[in-house]
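how does the following fold in three dimensions:
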Amino acid sequence: MLEGQPCFGDIVGDLVELLRGRTLVAHNVGFDYSFLTAEAEMVDAVLPIDTAMCTVELTRRLELGTENLRLETLAAHWGITQLKPHDALDDAMVLAQILKPVLVRARERKVWLPVRPLSRREWPNGQVTHEELRPLKMMAARLPCPYVNPGRFVEGRPLVQGMRVALAAEVERTHEELVERIVHAGLSYTDNVDSETSLIICNETRPEQGKGFQARELGVPFITDTDFLSRLDAVVGGSTIEEFTDVTLAGDQFALF
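The predicted structure is shown next:
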């Protein structure tokens, strides 16, 4: 099959120009990315891949109801014919056709695209790992929220910017997507559950362990990830910290309230 075909070093220059300024998209992109970077290193080349998107992760977010997320399953779901399953060129062409309706569905459902910046030479899988997610959560938890915490979420009322939102393990959406959406909406992500927590995203009604259990013990309101995402378009603007600041000088300091 490869007899008479050019070696990687023969076409790497064209590949570099093709990739420059673009996002690498693949089904389980970590697998493809690791092979590409390994081949590039063997010929002393650097591929200008700054961002990547895994279509396995994207289709998982769409909740298509398919038996699995294999390429052949998704092709059948969207009515796309595979001529040579597991052939590199045919798989790429099939994925390109799948991507069109997938992006349309993502836009209709307002699902965020899992486009990830690449800052490492090796990417073992198409998802953010647990060890990488931990500092992501820590960073999000430390981000200063410009809005005052308005208190507990009340069913029947909208979310309000500044609300402190915790995440339980019992969710269907990925934590990285939920953290992104929390911060982008002007809500405050918290990695702890305490009396100041406004709500917790948890799909279990009576969890027996973890943050869900802590929230239940403290009486923190529960909301499912699906319900939470559906409310983000109607988030009410919060009160900024400045609105609660009295700029009257009190000695050498500003006085709050």
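
all contacts plus neighbour counts: C-alpha atoms, from now on.
Fine.

can you give me the helices in the stretch 101-250 of the chain?
Under the criterion DSSP state H, counting those that start in this stretch, the stretch 101-250 of the chain contains helices at 130-142, 175-184, 210-218, 225-230.

pull out the buried residues from the last one.
Burial within helix 225-230, assessed by neighbour count using 16 or more other C-alpha atoms under 10 Å, is assigned to 225, 228, 229.

quick revisit: which one of the helices of the stretch 101-250 of the chain lies closest to residue 36?
helix 130-142 (22.0 Å; C-alpha to C-alpha).

okay, buried residues for that closest one please.
136, 137, 140, 141.

residues in contact with the last one?
Residue 141 makes contacts with 188, 189, 190, 191, as judged by C-alpha atoms under 8 Å, 6 or more residues apart in numbering.

is it true that the last one touches residue 167?
To tie it back to what came earlier, the one meant is residue 191. Yes: Residue 191 lies in contact with residue 167 (C-alpha atoms under 8 Å); the separation is 7.4 Å.

give me the most central residue, this protein.
residue 177 (2.9 Å; C-alpha atoms, centre = their mean).

which residues touch residue 19?
Here residue 19 is in contact with 47, 48, 49 (C-alpha under 8 Å, 6+ apart).

again, 7 Å this time
The contact partners of residue 19, taken as C-alpha atoms under 7 Å, 6 or more residues apart in numbering, are 48, 49.

from residue 47, how far off is it?
Counting by C-alpha to C-alpha, to the nearest Å, the separation of residue 19 from residue 47 is 7 Å.

with residue 172 instead?
34 Å.

and what of residue 53?
For residue 53, the distance to residue 47 - C-alpha to C-alpha - is 16 Å.

and this one, please, so the two structures can be compared:
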Amino acid sequence: MQLTFADLDADGAEFSDRSLFETTLVVVDLETTGGSAKADQITEIGAVKIRGGEVIGEFATLVDPGCRIPPQIVTLTGITQAMVTDAPRIAEVLPSFVEFARGAILVAHNARFDMGFLRQNAARLGIDWPFTASLCTVAMARRILDRDEAPSVRLSALADLFDVSVRPTHRALDDARATVEVFHRLLERVGNQGITSYEDLTGFLPRRTDPRLRAKRHIAAGVPARPGVYLFRGPSDEVLYVGTAVDLRRRVMSYFTGADPRRRMGEMVALATRVDHIECAHALEAGVRELRLLGAHAPAYNRRSTQPHRGWWIVLTAERFPRFKVTRTPEPESLGPIGNRTTATTVADLIAQAAGLRSCTIRLGSATHHWCRADAAGGRLISGCHAGSVRPQTFSEYLPRAVAARELLLGESDRLMGTLTERLETLSAAHMFESAARHRDRLTTLIDVVSRCQRLSALCRIAELVVARPDDRGGWELAVLRHGRLASAGVARRGVAPMPVAEALIASAETVIPGAGPLLGAPTEEAALLYRWITEPGARIVACTDSFALPAGGTERWLTWSAGARRAREITARAS
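This next block holds a predicted model:
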């Protein structure tokens, strides 16, 4: 049986918040006369003590089992009766191992087996077992690795997958050394997910299956092994949870095994009375249907995408002396949507600063001039307005500033980007490095946000776009997009001419009536999902009513600068 952390009877409270890098771990492996901890005996113990990725000690000894070693075990391990004749008994070895590993987290490959033998012998000998935390590399591999990548999680298979330097040989110390490398490679796979402590790792890994969940597997009967969307429904037929999968049956059945690490999912499955499903042509259609269902039902157990049209927009006001405002309501010439109001405000403020656009909220009405006073000596703003000046400004003087800001929003010109980068160079030359770093980070945010919004707007302006992508079976996945929404989807299987399929999809596609705003009414996440799909390698445009092009004066060409600035920030953060 595969070990789960609930089976270890260990809470590991003293290790919960400690970084695994700073924690001592002992990787242990046993050789035995058989598979029963009660009936069989240990013949060899091998252990490696590690801390901070370095080996700080090893423990290895043969053990006299006090009984005959079966021939099949001799063949498997190479440990013969003669080899253990003069070896110490477990009563001598186990106390030494306990002292060697005291204060550490024990790690083993298939920890149920090794911990079972060690605890059974400790109980029989009356030895205190001080270990409250254990980790199993089998459980880790099952959770971290995809089954296509690792169909088997045997130690030898993982050693081959990761090309470790020490190969398992069914001898305790060799296998423990191989497990050390496998353990480190598995940790590397989840390091970028913020998993750094024992508590993080055990929370990420699957828990023991609740028998009540297994008993509810019948509600998933009839779910096919096809791509699509699934809906868990509750006692009142309400939608509890919506998800998507390339294999509906495998994904849905996983909810009844405890494999999902999210704690609320067990509660959701306990409430569910049935599972509905919608088969889809391919993963893109499934993703779009999932987003639409989330927006329609706002399920209690989904935490994202339940408000598809919610966002913030940067709008240039229709005043005589225009300024930026951040609002929930889009206008034809606005930038958005932006998920976070603080981000939207930061972008608007930076563009206003570069353009010299007023940031005050004074109502000017039909005034013929604007004047927020500035210090005549140094141009220091007294009012805090970006359009502050030492004398009143007329409409003709102010108008070019509004035009420059509008051009950046709409991608007609990026001349303000030059002003912003020059500001960064000025701060750096003056050795104002902290101010320069803050300006760099704000500028990076501006580039990323404006580029994303301009990309989505460009896609949504296209009345009809037909795109094909090769699937992994020699066929083609096809999608018909209209104003940033998926209107039709299908597959031309291997050996089937794709063009007639595309023509049929166009003929049967949904009619999309464009709405208001830069995205013409398209939900943001759906448009973003479509953009990613059609711009991935292998995608081909089959037909389109308008050119698929980004604005020539947009911020897209500044993305390389943004990526370099982000790398510089990461290097600085690591150095500090």
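
ok so, going back, neighbour count: residue 53 and residue 47 of the first structure, which is higher?
Between residue 53 of the first structure and residue 47, residue 53 has the larger neighbour count (other C-alpha atoms under 10 Å), namely 22 against 19.

SS state for the more buried one?
What DSSP: H, G, I helix; E, B strand; the rest coil gives for residue 53 of the first structure is strand.

show me the contacts for the aligned partner of it in the second structure.
Under the alignment (TM-score structural alignment), residue 53 of the first structure maps onto residue 135 of the second structure. Residue 135 of the second structure makes contact with 106, 107, 108, according to C-alpha under 7 Å, 6+ apart.

what about the first one, which helix or strand?
Using DSSP states H and E, residue 106 of the second structure sits within strand 105-108.

quick check: residue 30 of the second structure vs residue 258 of the second structure, distance?
Look at residue 30 of the second structure and residue 258 of the second structure: by C-alpha to C-alpha, they are 28 Å apart.

when these two are compared, which one has more neighbours?
residue 30 (25 against 22).

got a list of what the more buried one touches?
Contacts of residue 30 of the second structure (C-alpha under 7 Å, 6+ apart): 42, 44, 45, 46, 114, 172.

just these now: which is nearest residue 541 of the second structure?
residue 114 (56.8 Å).

which parts of stretch 5-12 of the first structure are buried?
residue 12.

so it matches what in the second structure?
Against the second structure, stretch 5-12 of the first structure falls on residues 87-94 (TM-score structural alignment).

ok, then the element right after the longest strand seen in the first structure?
When the first structure is parsed with DSSP state E, its longest strand is strand 245-250. Remark: after strand 245-250 of the first structure, the chain's next helix or strand is strand 253-256, criterion DSSP H and E.

residue 10 of the first structure should be in a strand, yeah?
No: read with three-state DSSP, residue 10 of the first structure is helix and lies in no strand.

on that earlier part again, for the buried residues of helix 225-230 of the first structure, which one is nearest residue 70 of the first structure?
Taking C-alpha to C-alpha as the measure, residue 225 is the one of these closest to residue 70 of the first structure, at 24.5 Å.

one step back: residue in the second structure paired with the residue nearest to the centre of the first structure?
So residue 177 of the first structure corresponds to residue 261, using TM-score structural alignment.

pretty sure its match sits against residue 206.
Yes: at 5.2 Å, residue 261 of the second structure counts as touching residue 206 under the criterion of C-alpha atoms under 7 Å.

next, find the distance separating residue 185 of the second structure from residue 264 of the second structure.
29 Å.

please identify which of the two sits among more neighbours.
Shown here are residue 185 of the second structure and residue 264; by other C-alpha under 10 Å, residue 185 has more neighbours (15 against 11).

so what does that one match up with in the first structure?
Match for residue 185 of the second structure (TM-score structural alignment): residue 101.

one step back: show me the contacts of residue 141 of the first structure that map onto strands.
Using DSSP E, 188, 189 are the members of the contacts of residue 141 of the first structure that sit in strands.

what is the nearest of the contacts of residue 141 of the first structure to residue 246 of the first structure?
residue 188 (23.3 Å).

can you count the residues close to that closest one?
28.

what's the answer for residue 188 of the second structure, then?
So residue 188 of the second structure, with other C-alpha under 10 Å, has 12 neighbours.

any idea how far it lies from residue 111 of the second structure?
For residue 188 of the second structure relative to residue 111 of the second structure (C-alpha to C-alpha), the value is 20 Å.

check which helix or strand residue 48 of the first structure maps to.
Using DSSP H and E, residue 48 of the first structure sits within no helix or strand.

shouldn't it be in contact with residue 16?
Yes: checked against C-alpha under 7 Å, the pair residue 48 of the first structure and residue 16 is within contact range at 6.4 Å.

roughly how far apart are residue 447 of the second structure and residue 343 of the second structure?
Counting by C-alpha to C-alpha, the gap from residue 447 of the second structure to residue 343 of the second structure is 12 Å.

tell me which of the two has more neighbours.
A count of neighbours by other C-alpha under 10 Å puts residue 447 above the other of residue 447 of the second structure and residue 343, at 22 against 16.

what's the match for that one in the first structure?
Residue correspondence to the first structure (TM-score structural alignment): residue 447 of the second structure is left unmatched.

who's in contact with the closest residue to residue 301 of the second structure other than its chain neighbours?
Of all residues beyond its chain neighbours, the one nearest residue 301 of the second structure is residue 241 (5.3 Å), with distances taken as C-alpha to C-alpha, 6 or more residues apart in numbering. Shown in contact with residue 241 of the second structure (C-alpha under 7 Å, 6+ apart): 231, 232, 299, 300, 301, 302.
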